[in-house]
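Visitor: predicted coordinates and the sequence they were generated for:
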Amino acid sequence: MEYSKILVAIDRSSQSRLVFQKAFHLAKVEQAELKIFHCVGLSPLAFGSAGDIYGQGLGRAAQVQQELMAKEVEEVKSWLQTFLDECEQHGIRATSEYKIGEAGYWIREVSLSWNPDLVVMGRRGRSELAELFLGSVSNHVIHHLRCSVLIVQNPE
């Protein structure tokens, strides 16, 4: 058995199904344990209008931000459960995990603590200029992990 633990990092894009399917297939063939990971991004905090110079709207904005984050976390838990159910139906041992923050950092941290043999993830295919300014999660992961990394390219 070449891979006994596979970490699949998925986002909520249209490509996530393809990325999951690649990891799912490998886990089935290798009889490996699968961890399905998602990182919930932080959205910018709405600070109120420009006329709100005393920050009176900050308290309300923070409350709204917390409510939105709680709603998104519940959606993510339900979404991840659909992948776990699929694994269970096919006899694949699987768990899921999510973190809030920057994806590259958390994929590295989860990999260090869980110690997979392989990480499977997608690539958005940003332009070179966009990658220069925004960075690339897949590039970050490739350069910061000690295990094998499979980058699933978007066929479009």
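Guide: Nice, I can see it.
Visitor: drop to CA atoms for contacts and neighbour counts, all remaining ones
Guide: Fine.
Visitor: tell me the centre residue of this protein?
Guide: His38 (2.9 Å; Cα atoms, centre = their mean).
Visitor: next, that residue: secondary structure please.
Guide: The three-state assignment at His38 reads strand, by DSSP: H, G, I helix; E, B strand; the rest coil.
Visitor: the longest helix in the chain is where?
Guide: Taking DSSP state H as the criterion, the chain has its longest helix at helix 58-89.
Visitor: which other helices and strands contact the helix or strand just after that one?
Guide: Remark: after helix 58-89, the chain's next helix or strand is strand 94-100, criterion DSSP states H and E. Under the contact criterion of 3 or more Cα pairs under 8 Å, 6 or more residues apart in numbering; DSSP states H and E, strand 94-100 touches strand 33-40, helix 58-89.
Visitor: helices or strands up against the shortest one?
Guide: The helices and strands touching strand 33-40, judged by 3+ Cα pairs under 8 Å, 6+ apart, are strand 5-9, helix 16-30, helix 58-89, strand 94-100, helix 103-114.
Visitor: could you do the last one as well?
Guide: Using 3+ Cα pairs under 8 Å, 6+ apart as the contact criterion, the elements in contact with helix 58-89 are strand 33-40, strand 94-100.
Visitor: now render those strands as a markdown table, adding distance to Val110.
Guide: A markdown table is the format used below for the helices and strands packed on helix 58-89 (distance: least, Cα to Cα, whole Å):
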| stretch | distance to Val110 |
| --- | --- |
| strand 33-40 | 9 |
| strand 94-100 | 9 |
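Visitor: nearest to Ser136, of the ones you listed?
Guide: strand 33-40 (14.4 Å; Cα to Cα).
Visitor: so for that closest one, what gets flagged as buried?
Guide: 33-40 (16 or more other Cα atoms under 10 Å).
Visitor: what distance separates that strand from the centre of its chain?
Guide: Strand 33-40 sits 7 Å away from the centroid of its parent chain (Cα atoms, centre = their mean, to the nearest Å).
Visitor: put this beside the first:
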Amino acid sequence: MSDLQRILVPVDFSACSRAAVAYAAYLAGALGAEVEVLHAWRPPQELGPFLGEVKVTDPETGERRTLAEHVEAQARGALDDFVASLREQGIEAGASLVEGPPKRAVLEAAETGRYQLIVMGTHGRTGLAHALLGSVAEWVLRHVAIPVVTVPDPQHETRGAAGTPG
């Protein structure tokens, strides 16, 4: 058995995240490791006062609940889908839904979760978009003490990098 037993995969539900989960599944399957999928969400109140208390109707159930409850339920459902997909491949998997900033959530998980590897997607933003939006993956690379594998956005063409055409 490999020393790599636990893989953390932070996700934001983008195509990059799906690619990262797929790569983690490949590694976990080959090495017999387990995968923990992590999503950090911010309550709508952070976008404006009282926004999280706005009532919405769930389109699937017709249930009325606050926007914050709706956002959390949607995130939980998406995480459960990732975990179900991993388990269908015979991989031991779990999920963590954490309220708060993604950088802090990943750092705390890396420090306390006994993971040997983090696999995460990267959007490949450059220039102004990178300066304004930042990069969680880049920040994680600089601040965690365990290895990090970044998986590029499958829709972002990379040319000229090592191992790529161009």
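Guide: Looks like it came in fine. As the structure is a computational prediction, the values presented were derived from the model and not from experiment.
Visitor: quick revisit: how about the helices and strands packed on helix 58-89 of the first structure, which one is nearest Gly59 of the first structure?
Guide: Taking these one by one with Cα to Cα, strand 94-100 is closest: 21.1 Å.
Visitor: mind checking how far the counterpart of Arg125 of the second structure in the first structure is from Gly101 of the first structure?
Guide: Residue pairing (TM-score structural alignment): Arg125 of the second structure is matched to Arg126 of the first structure. According to Cα to Cα, to the nearest Å, Arg126 of the first structure stands 20 Å off from Gly101 of the first structure.
Visitor: how about Leu129 of the first structure?
Guide: Look at Leu129 of the first structure and Gly101 of the first structure: by Cα to Cα, they are 23 Å apart.
Visitor: okay, and Met121 of the first structure sits in which element?
Guide: With DSSP H and E as criterion, Met121 of the first structure is part of strand 118-122.
Visitor: counting by contacts, list what that strand packs against.
Guide: strand 5-9, helix 16-30, strand 148-152.
Visitor: which SSE is immediately downstream of that strand?
Guide: Next helix or strand after strand 118-122 of the first structure toward the C-terminus (DSSP H and E): helix 128-134.
Visitor: C-terminal to that following helix, what's the next element?
Guide: helix 137-144.
Visitor: that next one: how far from the chain's middle?
Guide: 13 Å.
Visitor: run through who's touching it.
Guide: 103-104, 107-108, 121-123, 149, 151 (Cα atoms under 8 Å, 6 or more residues apart in numbering).
Visitor: after superposition, how close is that helix to the second structure?
Guide: Compared with the second structure after fitting, helix 137-144 of the first structure deviates on average by 0.7 Å (mean Cα distance after the TM-score superposition for the first structure).
Visitor: tell me the buried residues in that helix?
Guide: If you call a residue buried by 16+ other Cα under 10 Å, then helix 137-144 of the first structure has these buried ones: 137-138, 141-142, 144.
Visitor: now, among the residues you listed, which is nearest to Ser78 of the first structure?
Guide: Within the buried residues of helix 137-144 of the first structure, proximity to Ser78 of the first structure (Cα to Cα) peaks at Val137, which comes in at 24.1 Å.
Visitor: contacts only, for the closest residue to Lys99 of the first structure other than its chain neighbours.
Guide: Once flanking residues are discounted, Lys99 of the first structure sits nearest to Cys39: 5.0 Å by Cα to Cα, 6 or more residues apart in numbering. Residues counted as contacts of Cys39 of the first structure (Cα under 8 Å, 6+ apart) are 10-11, 98-103, 106.
Visitor: ok, Cys39 of the first structure to Leu129 of the first structure distance?
Guide: 24 Å.
Visitor: go on, Asp117 of the first structure?
Guide: Taking Cα to Cα as the measure, Asp117 of the first structure falls 32 Å from Leu129 of the first structure.
Visitor: and the two? Which one has more around it.
Guide: Neighbour count, other Cα atoms under 10 Å: between Asp117 of the first structure and Leu129, Asp117 has more, with 17 against 9.
Visitor: residues contacting that one?
Guide: Residues near Asp117 of the first structure by Cα under 8 Å, 6+ apart: 3-6, 147-148.
Visitor: now these: which count as buried?
Guide: Among those, those buried by neighbour count (16+ other Cα under 10 Å) are 3, 5-6.
Visitor: adding distance to Glu86 of the first structure, write those out as CSV.
Guide: What follows is these, written out as CSV (distance: Cα to Cα, whole Å):
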residue, distance to Glu86 of the first structure
Tyr3, 20
Lys5, 18
Ile6, 16
